[in-house]
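**Q** could you work out the structure for the sequence below:
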Amino acid sequence: MCSLISYAISFLLTLTLLLTLSDGAYQSPHPCPQPCRCLFFEGLQSVYCNRTGITAVPRGIPADTQLLELSGNSIGHISVGDMAGLVNLQQLYLSSIGLLANSVDNGALDLPKLDTIDMSGNNLYAIPTFLSTRMITLWFLDNHLTELRSDSFFKYGLLQYLDLSYNTIKNIQPGTFNPLKQLETLYIPFNNLTDSSFPPNVFLKNSNLQLLSVRFNQLRHTLRDLPPSMTDLDYVGNQITTLPAYGFRSLPNLKTLAFWQGQVCTFFTRTCISFEKRDDLTTHIILMILDDMISSTITNNTFTGLSGLQTIYLDLNQISKLEPGALYPLKSLNALWMSDNNVTTLSSEALDSDRLPQLSTVYIDGNPWNCDCHLRWLRSAVDHARYAIQDPHLITCASPPPLAGKAWDQLKPSDFVCKR
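**A** Okay, the predicted model is just below:
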């Protein structure tokens, strides 16, 4: 499965190149080693040898090459001399070329400007020591990592972007990330991480970390001891059951918090989301809770303390009721996404513009609306509210029978009546 992912990534990169050659790309004036293509593309002197059947690094690569793409071949070994003259090389793509731990000689990638390397889709069981010490970006997807060791990154202190997706990592040793003081973005999704995989203070030295994705692991709790620099946290697809009280107080810069395809449930209400008692998410934040995580009522207490939240995504749940004051704590709410739920009716108090003065955008399509007189106000709001109710052509009535299946752009408020 993972090899297919690497193949797909390589194929898409190649396709993107081919589709854009007529837009800003042109042939390099230098002789190009066959069967490669030498282009000036997106501001870089580039050599594309991906998926050409080569079994070694081609000879005669121009010395001014800045990007070298070798992915999708069967290159058994890279020696020190293979790239020695590429003093301008900045980006090197080596995904899915069959690399093993001893396939690259130490020093072979020791190039003065090399800062971006893609090692995805190879047969590597540890972070190799032969990578460029000047590296800023490393893609290491779809290898065979099971553990991150305390010495995994000791040579790579300049790293800012690290992607370890689609491995089988289940353990992180203490101090693993300590050398990465410049790290800003860390992806570790689709691994085997549990709560015990993360030792205490594992991110203590990462004072520049902003984005952390641990989606589709086996976490049951949110991570602790994250640096205050964090702006984006992605917990999608874990097994988290509760967001702890004041669990985000130490993250004053948090802007995006994502949960879906998992389950966040409460111990004191019947909804499947709990923020407990909190006042720690008061900055401008986007909260995404999607895909069958909320299965009942959004109560007047559900969002207590989230006064700084600007955007909330509640799509693709099973919400059946939104209590009249449920959104009132969200004093900064700008956009509400509540498509594809089970809401049949809504009180006019629920979207009161005086209580929600910042509200500008609402998505409510995909619900089984009962279009009677109690919902007339909402159809009127499509035309006259301060906020915009998006896509009325997608909002349809499930009942009463005369209106079933009709879209709101085809109906007038006067169509919404109750039987006497």
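**Q** only C-alpha atoms for contact and neighbour calcs from this point on.
**A** Fine.
**Q** can you give me the helices for the protein?
**A** Counting by DSSP state H, residue ranges of the helices within the chain are 2-20, 376-384.
**Q** I'd like these as TSV, with distance to C49 and mean neighbour count appended.
**A** Output for the helices of the chain, formatted as TSV (distance: least, Cα to Cα, whole Å; neighbours: other Cα atoms under 10 Å):
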stretch	distance to C49	mean neighbour count
helix 2-20	10	14
helix 376-384	55	17
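**Q** adding distance to E349, write the ones you listed out as JSON lines.
**A** Supplementary listing: these in JSON lines, determined by distance: least, Cα to Cα, whole Å:
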{"stretch": "helix 2-20", "distance to E349": "48"}
{"stretch": "helix 376-384", "distance to E349": "10"}
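**Q** correct me, but C49 touches R37?
**A** Yes. Using Cα atoms under 8 Å, C49 makes contact with R37 at a distance of 6.6 Å.
**Q** comparing the two, which residue is more hemmed in?
**A** Ranked by neighbour count (other Cα atoms under 10 Å), C49 and R37 place C49 first, with 23 against 16.
**Q** what's near enough to touch the closest residue to that one other than its chain neighbours?
**A** Nearest residue to C49, sequence neighbours excluded (Cα to Cα, 6 or more residues apart in numbering): C36, at 4.4 Å. When contacts are counted by Cα atoms under 8 Å, 6 or more residues apart in numbering, C36 touches 47-50, 52.
**Q** report the buried residues of stretch 209-229.
**A** 209-222, 224, 226-229 (16 or more other Cα atoms under 10 Å).
**Q** state the distance from the residue lying closest to S152 once chain neighbours are set aside to D409.
**A** Excluding its sequence neighbours, the residue lying closest to S152 (Cα to Cα, 6+ apart) is I127, at 5.7 Å. Distance of I127 to D409, computed by Cα to Cα, to the nearest Å: 57 Å.
**Q** and this one, so I can compare the two:
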Amino acid sequence: MQFGSIFALLAVFLILAQTFEAKDDNEKKDQELISCEDCKCDQTNPSTITCDKVKFEDEYLTTANLKFTDKSATYKVVKLTNNRIHELNKKQIVPQLVKNVETLDFSENRINAIGENSFDDFAKLKVLKLSDNYLEFENMKNVLTSKLGKHLDKLYLDHNKLETVPDHFFDELTNLKTLVLDGNRDLELTDETFGKGMENLEELSLDDCNIKDLPDGIFDGLPKLNKLSLRGNPFTKIPDVINKIEKLKILDLSGTRITEMTDNSLNNDHSIQHLIMQDLEYLTMIDNCAFCGLKELKIIDFSDCKHLFSINDNAFGSTSKQTPPKLEEVHFENCNLTNLYEDLANWEDLKKIGIGGNPLNCDCKLKWLLEDPSLYTFNGKTPTCAQPESLKDTPLNKANDKVCPQAKSKSKAKINTRVFFLSFVFFILVIAAIFGFIQYTRRRGRLTNVFYRPELPQMSYNNLPANPDLLSENYTYSIQQDTPAEEL
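**A** Have a look, this model is predicted:
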């Protein structure tokens, strides 16, 4: 019986050993062995390993379950981009590096599913990029967990197949500051898309999502939102809900279908500092007081609005009782402008001016711009004249002497007016001073005529009172030398 028992135990031991060996072989088979010969290893700060378009025997990388030849290797940034990874699961995402990774980049793969809690082991993960994959919301359940949300700072889900966003889908990401959802062409948003759990979100990008309008309460749970990008969506006007974002500083509405900028388009956004509205194909005019509500505005960019031909001279409130913003940069490159009003902005205070690529009419109306040397340094393309024909393609700084020579520019007229006014005021003050002096001396009984000096009796120093107390305001004295010098 003893030999039988020993034999049985040995048999069990052999079976278990074979089982573990087979399991280990399977794990090795599932796990790719990566070296710095396969990927690019950079130990500088931050330490980064980049496995881009990795091939093993002519096959692209299909898994994130990677094992590194250097067992002591630690990396803060892991880039597994441009491969054929189709699924991510817990314990199978670079398991050797989970303790130190701060950035994971899986852009441009074929990921269509992510297992539950897949990123929970990444205790320091701050940036997660899943751009350009095949993700859908239904295949991402319990992925954005509270464990991940404690430290995740930026999330990129752009250019996937995301459609209707489940209510409160992002609520566990309580520390998230940047969310990018660009390029999800059928994205549908509701008032509950961004819940109260996202109160720290500062930047939101919804470019090219085919959004025609925004729900009235969509930003109610984002009190710190200060940067919003809505490029490439088919808006025909600026959504009213944007006016409700109290701390918004940067707004990008480029490439939309907005047709006009009126005095109530952005009437409540007093915090906006940078307004970007490039490539608005249907915009033709910027109306009176269009930006009067933007007191903090510093940079405005309407470049490549090819049908924009008119900007009202009071667009910023310069000619009305409104206080215009202190602009630092103005960009109207490649529009259809023939003229710019001098009163539109305080041009001398600007750091950058971009008006190249416009069909400018170099006539008397533009004389102010041609004459001001401080405006000759333009940003970007050098502005030239399109009209009259004799000045076509002439740079503005070379056209001044040839434009409207018989007339003074408005700026010079203003300067002359100021000089005349100041001279007139000075003259009046001088006359008033002389008249006041005459009246003063008359009251004191000293003079009856400021231009007449009566003869006074001869006095010497001993005529002065010895007692200083006797010197009064009415006591006058003079020293005259009537006696010829030779008699002395």
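**Q** please work out the TM-score for the two chains.
**A** Laid over one another, the chains give 0.74 as their TM-score (TM-score structural alignment, normalised by the length of the first structure), with 358 aligned residues with a Cα RMSD of 3.3 Å.
**Q** re the thing from before, number of nearby residues for the residue nearest to S152 of the first structure?
**A** Neighbours of I127 of the first structure using other Cα under 10 Å come to 19.
**Q** from L162 of the first structure, how far out is it?
**A** I127 of the first structure is 11 Å from L162 of the first structure, by Cα to Cα.
**Q** okay, and the helix or strand hosting V425 of the second structure goes to which residues in the first structure?
**A** Per DSSP states H and E, V425 of the second structure falls inside helix 410-444. Aligned by TM-score structural alignment, helix 410-444 of the second structure corresponds to no residues of the first structure.
**Q** between the contacts of C36 of the first structure, which sits nearest L109 of the first structure?
**A** Proximity of these to L109 of the first structure (Cα to Cα) peaks at V47, which lies at 16.6 Å.
**Q** what's the distance between the closest residue in space to the closest one that isn't next to it in sequence and I54 of the first structure?
**A** What sits nearest to V47 of the first structure in space, not counting adjacent residues and going by Cα to Cα, 6+ apart, is C38, at 4.4 Å. Distance of C38 of the first structure to I54 of the first structure, computed by Cα to Cα: 16 Å.
**Q** which one in the first structure is aligned with A315 of the second structure?
**A** Under the alignment by TM-score structural alignment, A315 of the second structure pairs with A326 in the first structure.
**Q** OK, contacts around the residue nearest to its match when sequence neighbours are not counted?
**A** Nearest residue to A326 of the first structure in three dimensions, chain neighbours excluded: N300, at 3.9 Å (Cα to Cα, 6+ apart). Listed by Cα under 8 Å, 6+ apart, the contact partners of N300 of the first structure are 323-328.
**Q** please apply the same query to V101 of the second structure.
**A** Counting by Cα under 8 Å, 6+ apart, V101 of the second structure has contacts 75-78, 122, 124-125.
**Q** can you find the partner of it in the first structure?
**A** Using TM-score structural alignment, V101 of the second structure pairs with L114 in the first structure.
**Q** does Y246 of the first structure touch T282 like I think?
**A** No. Contact criterion Cα under 8 Å: Y246 of the first structure and T282 do not qualify, at 11.0 Å.
**Q** mind checking which of the two has more residues around it?
**A** Neighbour count, other Cα under 10 Å: between Y246 of the first structure and T282, T282 has more, with 21 against 15.
**Q** give me the spatial nearest neighbour of the more buried one, chain neighbours excluded.
**A** That would be G308: by Cα to Cα, 6+ apart, it lies 4.1 Å from T282 of the first structure.
**Q** which residues does the match of A315 of the second structure contact?
**A** Contacts of A326 of the first structure by Cα under 8 Å, 6+ apart are 298-303, 350.
**Q** again with L68 of the first structure
**A** 46-49, 89, 91-93.
**Q** drop anything exposed from those residues.
**A** For the contacts of L68 of the first structure, buried by 16+ other Cα under 10 Å: 46-49, 89, 91-93.
**Q** so of those residues, which two are at opposite extremes in space?
**A** C49 and L89 (14.8 Å).
**Q** aligned partner of Q278 of the second structure in the first structure?
**A** Under TM-score structural alignment, Q278 of the second structure pairs with L290 in the first structure.
**Q** and its match, how far from L212 of the first structure?
**A** For L290 of the first structure, the distance to L212 of the first structure - Cα to Cα - is 19 Å.
**Q** need the counterpart of I364 of the first structure in the second structure.
**A** Using TM-score structural alignment, the partner of I364 of the first structure in the second structure is I355.
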